[in-house]
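Student: Fold the following for me, if possible:
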Amino acid sequence: MVLFSSSLPFLRSDPSAVFGIRVVHVTTTEMRLEWQNTDGASAYVYHLVVQSESGSREVNSSEEAATLQGLIPSTLYNITISPEASQVRGQLSSIVQYTQPAPVTSFHCEMVFKEPAMVLKWACPPGTNEGFELGISSGAWDNVTLLESCSPENGTEYWTEVTYLNFSTSYNFSITTLSCEKMTVPTQNTCVTGITALCCEAVVCS
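Tutor: I've put the predicted structure just below:
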C-alpha cells in the first residue's frame, strides 16, 4: 500500500482596513479621532501617521481611538491609519482635518500725540492665519474692518493705526483671528483717545 500525504499552505489574510474615521473633538493643538474595524479583532495595534507641511510623526494606539497632541493651530493634517496584527499591516485609511485657529492673546493701545487716533499692537498668534477682524464701538456707533494676515516667525508684532476717531473718547476694540473659514473668540480691550491739541494749547501756566 502506498500512502500519500499532502499539506495545505497556511493562509493568513491581512488585517482589515479601518472605516468610519471621524474627528470627535478638535482644538488649536489637539485632535481626537475615532474609527471602526470590520472584524472587531482585539489584538490589533493601530499605526497613525500624522502629516502636515511641517513634517510627519507616528502615533500608535491599541484602541479604536486616539488623541493627537502638540499640533499647530490653523494647520491642515493628513492622518493615515493602518491596523497591524501578528506583525502584518493592513490597508491604509485616511482623513484630513484642520486644527482651530489661535486667538490673539492680548493687545495694547497707544495714543497718537495730538491726533484723534489709536495704534493697536499685538503678538501674531501661532500657526497660519488669513487676517483679522477688527471691531470698534463707542456708544451707538460701531465699525468692522478686515486686516491683513501676519506670520508668527521671529516673534513678529502686528500693529495697525485706527484713525478718524474722536478726542477724549472711550472705544471698545475687539480682534478676531480668521483662518480656514473659521473665526476665534474675539479678544477685547477698552481704550481712551487723547485730549485735543487745542485744549492743550489753551492752557497757559503763569
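
Student: going forward, measure contacts and count neighbours with C-alpha atoms only.
Tutor: Noted.

Student: secondary structure element for the nearest residue to N189 once chain neighbours are set aside?
Tutor: Of all residues not flanking N189 in the chain, F173 sits nearest, at 5.4 Å (C-alpha to C-alpha, 6 or more residues apart in numbering). In the assignment (DSSP states H and E), F173 maps to strand 170-179.

Student: Same question for that strand: list its buried residues.
Tutor: Buried residues in strand 170-179, counted by 16 or more other C-alpha atoms under 10 Å: 170-171, 173-179.

Student: now the residue nearest to A65 when sequence neighbours are not counted, what's its secondary structure?
Tutor: Of all residues not flanking A65 in the chain, E34 sits nearest, at 4.2 Å (C-alpha to C-alpha, 6+ apart). Secondary structure, DSSP: H, G, I helix; E, B strand; the rest coil: E34 is strand.

Student: Please give the structure of this sequence too, so both can be compared:
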Amino acid sequence: MKTMTIEKKLLFDEAITAVKEVHARHELVYEQEADGSIRACGPLYLEGIMVNAFGRDERFKEILDMDILAPYHKLTSEPFSIEIRDVEHHVEDDGIALVIHMDILGLCQEKKELSASVSIEEDVPLPETKKEIESEKTDLAEEFEDLFEDEETTYTSYRLVVAQNDDSYASIAARYQVEEGKLRQINREKELCAKALVVLPF
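Tutor: Have a look, this model is predicted:
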C-alpha cells in the first residue's frame, strides 16, 4: 500500500479563530485504459465548520477535481482503489491548513513509501454567517498524471500556486523567490492564464 498526501490552504478576508470539524469524501470513478492502466477521476469534497472572529460558526466547502493514472506495470492483483484515511486541520495565518491523507491500494510496493504532497495557495472570500460557500473547482489533472510513473522516485513533492491576471513566469518567480528558468522548465513552458495552476520548484 502506498500513501498520498494532499495539502490545501484556505485563506479568508477575516480572522479565523478555530476549526470545529472537517470532512473529506470523494466520488472517484475508475476506468480501464486501452493499455491496461487504470484512471481514477472525480471530485474530492472538503467540507467543514470554522469559527470567525465574532465567534460565529461558518460553513465552508471546497472541491478538488482529481485525475489519477495508475500505469499498468505498477498494478498488482489487488484492485486499484484510493481511500481517504484522515484529514488534519489547524488555523494558520487567518486561514485553514488542511492535510488529507489517502491510501493507494493495488500498486506495487517499493522499498520506500511514496508520498505525493500537493500544496495549493488560493484566496477564498469569507462566507456570510451560516451560508455555505463553494469555491471554484481546482483542476489537478496534469499534476496527478505522473505521480506513479517514475521508477526511481519514492518521494514526490509539489507546491502549486494559482496564477493571477497578467501574471508571467518572471512575475511569479519574483513573487515566490524562485529561479525563472527552473519555473519554466518544471511547467514545460505552458501558457499562463488567470486561475492556471503553476508548479513551484524547490
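
Student: List the TM-score for the superposed pair.
Tutor: Remark: TM-score between the superposed chains equals 0.27 [TM-score structural alignment, normalised by the length of structure 2]; 87 aligned residues with a C-alpha RMSD of 5.3 Å.

Student: Does anything pack onto the helix or strand following the strand holding F173 of structure 1? Which helices or strands?
Tutor: Using DSSP H and E, the helix or strand that follows strand 170-179 of structure 1 in sequence is strand 182-183. The criterion is 3 or more C-alpha pairs under 8 Å, 6 or more residues apart in numbering; DSSP states H and E, and there are no helices or strands that strand 182-183 of structure 1 contacts.

Student: how close does the residue nearest to A65 of structure 1 get to T160 of structure 1?
Tutor: Distance of E34 of structure 1 to T160 of structure 1, given as C-alpha to C-alpha, to the nearest Å: 43 Å.

Student: do the same with E110 of structure 1
Tutor: Counting by C-alpha to C-alpha - E110 of structure 1 and T160 of structure 1 are separated by 10 Å.

Student: which residues are in contact with both of these two?
Tutor: 119-120 (C-alpha atoms under 8 Å, 6 or more residues apart in numbering).

Student: Going along the chain, name the helices of structure 2.
Tutor: Secondary structure of structure 2 by DSSP state H: the helices cover 141-144, 169-176, 180-186.

Student: Please name whichever of those helices is nearest to E121 of structure 2.
Tutor: helix 169-176 (11.7 Å; C-alpha to C-alpha).

Student: so how far is Q32 of structure 2 from E92 of structure 2?
Tutor: Counting by C-alpha to C-alpha, the gap from E92 of structure 2 to Q32 of structure 2 is 40 Å.

Student: swap that for I68 of structure 2, sorry
Tutor: 12 Å.

Student: cool, and L183 of structure 2?
Tutor: According to C-alpha to C-alpha, L183 of structure 2 stands 33 Å off from Q32 of structure 2.

Student: higher neighbour count, those two?
Tutor: Taking neighbours as other C-alpha atoms under 10 Å, L183 of structure 2 and Q32 compare with L183 leading, 20 against 13.

Student: got a list of what the more buried one touches?
Tutor: L183 of structure 2 sits in contact with 169, 173, 199-201, where contact means C-alpha under 8 Å, 6+ apart.

Student: for E34 of structure 1, same thing?
Tutor: E34 of structure 1 is in contact with 20-24, 64-66, counting by C-alpha under 8 Å, 6+ apart.

Student: now those residues as a markdown table including neighbour count and distance to V50 of structure 1?
Tutor: Shown next, in a markdown table, are the contacts of E34 of structure 1 (neighbours: other C-alpha atoms under 10 Å; distance: C-alpha to C-alpha, whole Å):
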| residue | neighbour count | distance to V50 of structure 1 |
| --- | --- | --- |
| G20 | 12 | 18 |
| I21 | 19 | 14 |
| R22 | 16 | 15 |
| V23 | 17 | 14 |
| V24 | 11 | 17 |
| E64 | 18 | 16 |
| A65 | 17 | 14 |
| A66 | 18 | 12 |
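
Student: Now, those that are in strands?
Tutor: Judged by DSSP state E, those include 20-24, 65-66 as members of strands.

Student: Can you tell me which of the residues you listed is nearest Q188 of structure 1?
Tutor: Ranked by distance to Q188 of structure 1 (C-alpha to C-alpha), these are led by V24 at 29.6 Å.

Student: can you pull the contacts of that closest one?
Tutor: 31-34.

Student: Over to H101 of structure 2?
Tutor: H101 of structure 2 is in contact with 3-6, 84-87, counting by C-alpha under 8 Å, 6+ apart.

Student: can you map out the helices along structure 1?
Tutor: 197-201.

Student: Now V49 of structure 1: closest residue in space that isn't a chain neighbour?
Tutor: E58 (4.5 Å).

Student: Just confirm that neighbour contacts V50, I think it does.
Tutor: Yes: counting by C-alpha atoms under 8 Å, E58 of structure 1 sits close enough to V50 to count as a contact (6.1 Å).

Student: Right, I'll call it a day here.
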